[in-house]
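S.K.: Predicted model and sequence follow; I will ask about them next.
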Amino acid sequence: MKAIFPGSFDPITNGHLDIIKRAARLFDQVIIVISKNTHKNGLFLPTQRYQLVKEAVQNIKNVEVKLVQTDLTINLVHKFKADVIVRGARNSQDFIYEQQIALMNKRMDPTVETIILFATPECSYISSSLIREISSFNGKVANVVPKNVNQALLKNQSNSKQEINNET
């Protein structure tokens, strides 16, 4: 069976990796689809997110990464010949949001199932938006993101400091 795991992954976190690893044990193939979230302002460009995710999952054999910014998830299920959509939920608010999306996808195609994997307690507080905020104030996030993402965030912090210094 083939699954897709769509998301903006801006940036990918250890919580995302936990869901990906667990999905990779459940399915023959997992395709991570880096998509556009129209409700979020991104920190990293789509191509940067693609590279960060690709590096973070390179040792998981049955996982591949695709960058698709202009299509509905339900269409991507068909495009990649997937059997199921995998989503993650950290808490009850995430669950309700994911349930709404799953039901809408079910309405658009009754043959497509969504599997929601719940975050482990160690990852239940990690969110990309929280990572972006902490990082923007030079906070340390190395323990909740992959090493390559932490390096990219540190580089981004350094570039932001240089821009501020150039403006003053």
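M.R.: Good, I have the coordinates.
S.K.: drop to CA atoms for contacts and neighbour counts, all remaining ones
M.R.: Will do.
S.K.: Residue 46 and residue 99, how far apart?
M.R.: For residue 46, the distance to residue 99 (Cα to Cα, to the nearest Å) stands at 26 Å.
S.K.: If you could redo that for residue 73, that was the one I meant.
M.R.: 14 Å.
S.K.: which strands and helices sit next to the longest helix seen in the chain?
M.R.: In the chain, assigned by DSSP state H, the helix with the most residues is helix 147-167. Secondary-structure packing of helix 147-167 (3 or more Cα pairs under 8 Å, 6 or more residues apart in numbering; DSSP states H and E): helix 46-56, helix 128-136.
S.K.: Mean neighbour count and distance to residue 165 for the ones you listed - can I get that in TSV?
M.R.: Compiled in TSV, the helices and strands packed on helix 147-167 are given as follows (neighbours: other Cα atoms under 10 Å; distance: least, Cα to Cα, whole Å):
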stretch	mean neighbour count	distance to residue 165
helix 46-56	18	25
helix 128-136	16	16
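S.K.: Distance to residue 21 added to those, as CSV?
M.R.: Output for the helices and strands packed on helix 147-167, formatted as CSV (distance: least, Cα to Cα, whole Å):
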stretch, distance to residue 21
helix 46-56, 11
helix 128-136, 18
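S.K.: okay, pairing it with this:
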Amino acid sequence: MKVAVYPGTFDPLTLGHVDIIRRGAHLVDKLVVGVTTNPSKEPMFSVAERLEMVRREIAEIPGNIDVVEFDSLLMEFAEEQGATAILRGLRAVADFEYEFQMAGMNQQLNDDIETVFLMADVSLQPIASKLVKEIARYGGSIDKFVPSAVAEDVRRHLGAGSR
């Protein structure tokens, strides 16, 4: 069975993430969406909220998809999941430079697990969770960048005074 891990913070889940999940699920027998926390980022949502958000938004995507929390090295998590590949989305040249370096480091940790890159859909390439949060914090509309229920989650979260 070909298993791939698609890791990320998904804070919040964007249409770009959903696109990569949909397309990635077609490529493997099982796709594990690994929800983690990046210590260098300040999350808007808790891990539990992000897990629920991802599960809700991908429920209708065909394929064998699991959504799992992890808090370890990516390669350790991938090994635990029985993965043969790490799936990563690319938006721009800047993404490629970072992802290329990360893939090289991960290969040094376990060269049995390949890194596979999917180019983001052209219409979704500018979307980044960080920018979505910034737009929302300043009262802008994020409806073009995230699923509608996620936009509501963000508005509700910001309306509750959490910044």
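M.R.: That came through fine. Since the model is a prediction, treat every value here as computed from it, not as a measurement.
S.K.: Overlay the chains and give the TM-score.
M.R.: TM-score for the superposed pair, counting by TM-score structural alignment, normalised by the length of structure 2: 0.95. Supporting figures: 161 aligned residues with a Cα RMSD of 1.3 Å.
S.K.: coming back round to it: could you list the buried residues of the longest helix of structure 1?
M.R.: 147, 148, 149, 150, 153, 154, 156, 157 (16 or more other Cα atoms under 10 Å).
S.K.: Hmm, residue 132 and the last one touching each other?
M.R.: I take that to be residue 157 of structure 1. No - counting by Cα atoms under 8 Å, residue 157 of structure 1 stays clear of residue 132, with 10.5 Å between them.
S.K.: ok, and the closest non-adjacent residue to residue 88 of structure 1?
M.R.: Of all residues not flanking residue 88 of structure 1 in the chain, residue 117 sits nearest, at 4.9 Å (Cα to Cα, 6 or more residues apart in numbering).
S.K.: And that neighbour, which helix or strand is it part of?
M.R.: If you go by DSSP states H and E, residue 117 of structure 1 is part of strand 113-118.
S.K.: residues of the longest helix seen in structure 2 that come out buried?
M.R.: Ranked by residue count under DSSP H, the longest helix found in structure 2 is helix 93-109. Residues 96, 99, 103, 106 are the ones in helix 93-109 of structure 2 that count as buried (16+ other Cα under 10 Å).
S.K.: hmm, who's touching that helix?
M.R.: For helix 93-109 of structure 2, contacts defined as Cα atoms under 8 Å, 6 or more residues apart in numbering pick out 74, 75, 88, 90, 113, 114, 115.
S.K.: Nearest to residue 37 of structure 2, out of those residues: which one, please.
M.R.: Residue 37 of structure 2 lies nearest to residue 74 out of the contacts of helix 93-109 of structure 2, by Cα to Cα, at 11.5 Å.
S.K.: What residue in structure 1 is paired with residue 116 of structure 2?
M.R.: Aligned against structure 1 by TM-score structural alignment, residue 116 of structure 2 finds its counterpart in residue 115.
S.K.: List the contacts of the closest residue to its match other than its chain neighbours.
M.R.: Closest residue to residue 115 of structure 1 apart from its sequence neighbours, by Cα to Cα, 6+ apart: residue 86 at 4.9 Å. If a contact means Cα under 8 Å, 6+ apart, then residue 86 of structure 1 has 3, 4, 5, 6, 23, 114, 115, 116, 117 as its contacts.
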